[in-house]
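How does the following fold in three dimensions:
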Amino acid sequence: MTTQLRVLQRSEWDQWYGKLERAFGGVPDSRQERKLFESLTETERSLAAWDGDECVGTAGAFTFQVSVPGGAMVPAAGVTMVSVAATHRRRGILTSMMRRQLDDTRALGEPLAILTASEPAIYGRFGYGTATHQMSVEIDSSRVRIAVPPGAEDVRLRFVTVEEGAAACERVYVRTIGARPGMLARTPGWEGLPLLDPPGEREGASPMQCVLAERDGEVVGYVRFHNKPQWSPAGPEGAVSVRQVDALDPAAYAALWRFLCEIDLTSVVRARNRPVDDPVLHLVSDIRRCNVRLRDSLHVRLVDVGAALEARTYAAPVDVVLDVEDAFCPWNSGRWRLSGDLKGASCERTRDAADLALSVRELGAVYLGGVSLSSLAGAGRVRERREGALAEASVAFGADAVPWLPHGF
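Modelled structure (predicted):
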């Protein structure tokens, strides 16, 4: 049997999305979630693989901008909804979709492709590197206390409905985007993503609740969360599940975390996706009772090495020749001279001798500043050709704040 790969038609969306649901376990999404993603799907950037009249492969891309070191917002293809039917594995369908996507991304002039991976081992062979991680915490709030800085007592906390607080919460999010690399500028429609609250996914918890943090009448932070009541013979053991928490200053941020850890009848606060350097780690009285864990999050692929490396700034002056290997996108292969500092950068082809040798996958991993070249070199994935070049470049590629993807796509 042969398959045909073509751009998705709007009339085919239901079948296409249904095949995606089957590939991810066969449990249908809620009507709310399905409706949102139907409205967000860019059919002109979505691919379907067909075996006759049966859809056997799916892949899509969203048109995003992602923050990079230095604060610039860089165009990126948000690769998403990738699946291959279990009946059609090992036939090259995934490779053909990845090939077409990256060719199309290059034609659109987007220097980056980004994704979150259901199985992180899949995408390295297509040049994606793990660029950010997310932290989960499970705070034993029956024993842990939150130390708040001066000004926290001036913050007013107020319950509102999720709908009432939506606009104010979105304004806070927009103001925090430039604070870290890896954050997405939400285009119209995406503000609905954090509001999704399908009853079937609450696992016995309450509908989503929202609390605003205000100072002098201005909203300076918010938290959305679920509360799951639970009792044992010893008393209440309720759990708070944090969906999002953002604030514009340390005092408001600490006030929100103190609120979460002091909700009546609860003994644990769980947050699944926080930055690796989240300030909450320094607010808690006992980090050992917070069950901190890490996992991969955003995977980055440089589609245009020169344009991507020029789009960000560098923490220290750097002048280094990179010998880049890129078998899947050979237009990136070869030597590039990167010169840059905190003010900007240039990256051009060169015939000069290489200072460092690495693949495009490693460049994707270090691009946002959360993974060091020295760490990858310690694993044998970056090779130093000129003494001292590794330390120079490793410092330069760093970022002041650890990169973080606040939500998936």
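
drop to CA atoms for contacts and neighbour counts, all remaining ones
OK.

quick check: longest strand of the protein.
Secondary structure of the chain per DSSP state E: the longest strand is strand 54-67.

surely Asp277 meets Trp404?
No: shown here, Asp277 and Trp404 do not form a contact pair, counting by C-alpha atoms under 8 Å, at 9.5 Å.

I'd like the distance between Asp104 and Val240.
43 Å (C-alpha to C-alpha, to the nearest Å).

got it, and Arg145?
From Arg145 over to Val240 (counting by C-alpha to C-alpha), the distance is 15 Å.

The two - which one has more neighbours?
Legend: neighbour count by other C-alpha atoms under 10 Å for Arg145 and Val240, higher for Val240 (24 against 17).

Gly192 versus the closest residue to Val292 other than its chain neighbours, what's the distance?
Computed as C-alpha to C-alpha, 6 or more residues apart in numbering, the closest residue to Val292 that is not its neighbour in sequence is Val137, at 4.8 Å. According to C-alpha to C-alpha, Val137 and Gly192 sit 25 Å apart.

and these two? which has more neighbours close in?
Under the criterion of other C-alpha under 10 Å, the comparison of Val137 against Gly192 puts Val137 first, with 21 against 14.

Give me the more crowded residue out of Asp277 and Trp404.
Trp404 (28 against 14).

Three-state assignment for that one, please.
coil (DSSP: H, G, I helix; E, B strand; the rest coil).

ok, now which ones touch the residue lying closest to it once chain neighbours are set aside?
Spatial nearest neighbour of Trp404, excluding adjacent residues (C-alpha to C-alpha, 6+ apart): Gly182 at 5.1 Å. Counting by C-alpha atoms under 8 Å, 6 or more residues apart in numbering, Gly182 touches 66-68, 132, 298, 368, 403-405.

Let's verify Gly182: helix, strand, or coil?
Of the three states, Gly182 takes coil under three-state DSSP.

any idea how far Gln32 is from it?
Gly182 is 27 Å from Gln32, by C-alpha to C-alpha.

Now the second one, please; I'll put the structures next to each other:
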Amino acid sequence: MERFTGEDGGAATTELRVLRRDEWDTWYGSLIRAFGGVAEAPERLALYRELTQVDRSIGVWEGAEPVGSAGAFGFRMTVPGGAEVPAAGVTMVGVAATHRRRGVLTSMMRRQLDDVRSWGEPLAVLTASEPAIYGRFGYAAATFEVNAEIDTDRVRLSVPAGTDDVRVRYTAPEEALDACEAVYARLVPGRPGMLARRPGWERMGVLDPPVEREGASPLQCVLARRDGAVTGYARFRVRPGWNDAGPAGTVELKALAGLDPASEAALWRFLLGVDLTSKLAVRGRPVDEAWQHQVSDLRRCRPSLRDALYVRLVDVGAALAARTYRAPVDVVFEVEDAFCPWNAGRWRLSGDPKGASCERTTDAADLALSVRELGAAYLGGVSLASLGAAGRVRAVRPGALAAASVGFGSDVAPWLPHGF
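So this is what the prediction gives:
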């Protein structure tokens, strides 16, 4: 527990402390109010209550009233090279409108990052409702995602060899859950940014409160199979629609995963061909997904790019040593980190595709940057060279930026598969 004073320096009337289980409803209620006050479906509310790690959740109270909230799930996230690194999934962050600009958020971010460091987790990650807020705490956009509205009346898909060997069949989402999770688990090591599923999180993917459908069908699921083995799945809803020309429904994709290109293509081909529909709505897909190169007319898919996962290096040395590098790197970073000063100073990173080390050094710096730039580049989806061109990385030694940028890259685009 800690107390802090307001900006006027008067007597403190608020306290910052760890959440107690019996306070969850009030605490979460304050978060709902901070996000506009629209109640969530009881089913979703119950699952979030169960998944909340109370001992990793904090709040600011004014008397018995919570005026700020912040939580941190204990995740393991894939980094370049395939390792699953402990990462605090920052979530449920809100401040009452009556208490803005009084240091409530800053105090929670300060406490939370101190806690994450004490837990031995080198990374903190979040999805930002308002991205401009989190830069001052050292977070930066590290993954991006593609949204699309595919005109299935006009767009056709060219599929790779072997697609016709894959069978796609309907199954109940709950009945297919174990099979889908087995596919997901096999994919996690292969793409930076993916989260190993903690117990209970698999249920989030099949949660289907009627109040959230807004006129669409219940959640549907198909499995892709080859030689009797499950090789992929897709979950979706169908939103019926009609116009003067006939049926004009929309398939709303919720999740798709395939173990190989043929299985992925079979699932996409199925979705583009659902009867009585003319559009496939796609949200939050990887930026390098193959369907973008298989469609007959990408313009009629109306793709758009959006920021997704924000990364914050809590322990620069441990974080940089936890991943591998696409090409050999030997570089000294001069790191600026005002909010977590234990990261500030010079670090020598030596790494290659097999492993890495990152230690304090007194050697001359090759590159100067803040912890935000390291977070942006960490998963390999943002190049250090582009950050340098933006004026956010300064090359002290000629040639150092280009070499480091190649090393930090990833053959596979990082991707966050689901929010938290």
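
ok so, going back, give me the aligned partner of the residue nearest to Val292 of structure 1 over in structure 2.
By TM-score structural alignment, Val137 of structure 1 lines up with Ala148 in structure 2.

same question, Arg337 of structure 1
In structure 2, Arg337 of structure 1 lands on Arg348 (TM-score structural alignment).

Break down the stretch 51-200 of structure 2 into its strands, ranges please.
58-62, 65-78, 84-95, 123-127, 140-141, 144-151, 167-171 (DSSP state E, counting those that start in this stretch).

cool, the stretch 201-350 of structure 2 as well?
Under the criterion DSSP E, counting those that start in this stretch, strands of the stretch 201-350 of structure 2 are mapped to 220-226, 229-239, 242-243, 246-247, 249-258, 277-285, 304-307, 309-313, 329-336, 345-352.

can you redo these as JSON lines with distance to Val95 of structure 2?
Shown next, in JSON lines, are those (distance: least, C-alpha to C-alpha, whole Å):
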{"stretch": "strand 220-226", "distance to Val95 of structure 2": "37"}
{"stretch": "strand 229-239", "distance to Val95 of structure 2": "34"}
{"stretch": "strand 242-243", "distance to Val95 of structure 2": "43"}
{"stretch": "strand 246-247", "distance to Val95 of structure 2": "45"}
{"stretch": "strand 249-258", "distance to Val95 of structure 2": "30"}
{"stretch": "strand 277-285", "distance to Val95 of structure 2": "27"}
{"stretch": "strand 304-307", "distance to Val95 of structure 2": "23"}
{"stretch": "strand 309-313", "distance to Val95 of structure 2": "20"}
{"stretch": "strand 329-336", "distance to Val95 of structure 2": "28"}
{"stretch": "strand 345-352", "distance to Val95 of structure 2": "33"}
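
Of all the ones you listed, which one comes closest to Arg101 of structure 2?
Closest approach to Arg101 of structure 2 among the strands of the stretch 201-350 of structure 2 is made by strand 309-313 (22.8 Å; C-alpha to C-alpha).

for the nearest residue to the match of Arg337 of structure 1 once chain neighbours are set aside, what are its contacts?
Distances taken as C-alpha to C-alpha, 6+ apart place Val332 nearest to Arg348 of structure 2, at 4.3 Å, with adjacent residues excluded. Remark: with contacts taken as C-alpha under 8 Å, 6+ apart, Val332 of structure 2 is in contact with 346-349, 361, 363-367.

ditto for Ser141 of structure 1
261-262, 266-269.

How much space separates it from Ala167 of structure 1?
Between Ser141 of structure 1 and Ala167 of structure 1 the computed distance is 30 Å (C-alpha to C-alpha).

what sits against the counterpart of Ser297 of structure 1 in structure 2?
Aligned counterpart of Ser297 of structure 1 in structure 2: Ala308 (TM-score structural alignment). By C-alpha under 8 Å, 6+ apart, the contact set of Ala308 of structure 2 is 127-128, 141-145, 416.

Ser285 of structure 1 -> structure 2?
In structure 2, Ser285 of structure 1 lands on Ser296 (TM-score structural alignment).

That match contacts Asp151, correct?
No: the criterion here is C-alpha under 8 Å, and Ser296 of structure 2 misses it with Asp151 at 10.8 Å.

Could you tell me where stretch 85-104 of structure 1 falls in structure 2?
By TM-score structural alignment, stretch 85-104 of structure 1 lines up with residues 96-115 in structure 2.

now do the same end-to-end measure for that stretch.
Stretch 96-115 of structure 2: ends 23 Å apart by C-alpha to C-alpha.

try stretch 194-208 of structure 2
23 Å.

and if you look at stretch 128-145 of structure 1?
Note: stretch 128-145 of structure 1 ends 40 Å apart using C-alpha to C-alpha.

So for that stretch, what gets flagged as buried?
128-141, 144-145 (16 or more other C-alpha atoms under 10 Å).

next one: stretch 264-276 of structure 2
264-269, 271-274, 276.

Let me know the closest of the residues you listed to Gly228 of structure 2.
Among the buried residues of stretch 264-276 of structure 2, Ala266 lies closest to Gly228 of structure 2 (C-alpha to C-alpha), at 15.2 Å.

The closest one -> structure 1?
Match for Ala266 of structure 2 (TM-score structural alignment): Ala255.

Hmm, Pro150 and its match touching each other?
No: the pair Ala255 of structure 1 / Pro150 is not scored as a contact, 10.4 Å apart, by C-alpha under 8 Å.

Please identify the most buried of the strands of the stretch 51-200 of structure 2.
Using mean count of other C-alpha atoms under 10 Å, the stretch among the strands of the stretch 51-200 of structure 2 with the greatest mean number of neighbours is strand 140-141 (a mean of 27).

number of nearby residues for the closest residue in space to Ala385 of structure 2 that isn't next to it in sequence?
Spatial nearest neighbour of Ala385 of structure 2, chain neighbours left out: Ser405 (5.6 Å); criterion: C-alpha to C-alpha, 6+ apart. By the measure other C-alpha under 10 Å, the count of residues near Ser405 of structure 2 is 22.

For Ser405 of structure 2, give me its contacts.
Ser405 of structure 2 sits next to 383-385 when contact means C-alpha under 8 Å, 6+ apart.

cool, Val245 of structure 1 as well?
Under the criterion of C-alpha under 8 Å, 6+ apart, the contact list for Val245 of structure 1 reads 221-224, 253, 256.

on that earlier part again, taking the contacts of Ala308 of structure 2 as a set, which two sit the farthest apart in space?
Ala128 and Glu145 (13.7 Å).

Quick check: the aligned residue for Tyr48 of structure 2 in structure 1?
By TM-score structural alignment, Tyr48 of structure 2 lines up with Phe37.
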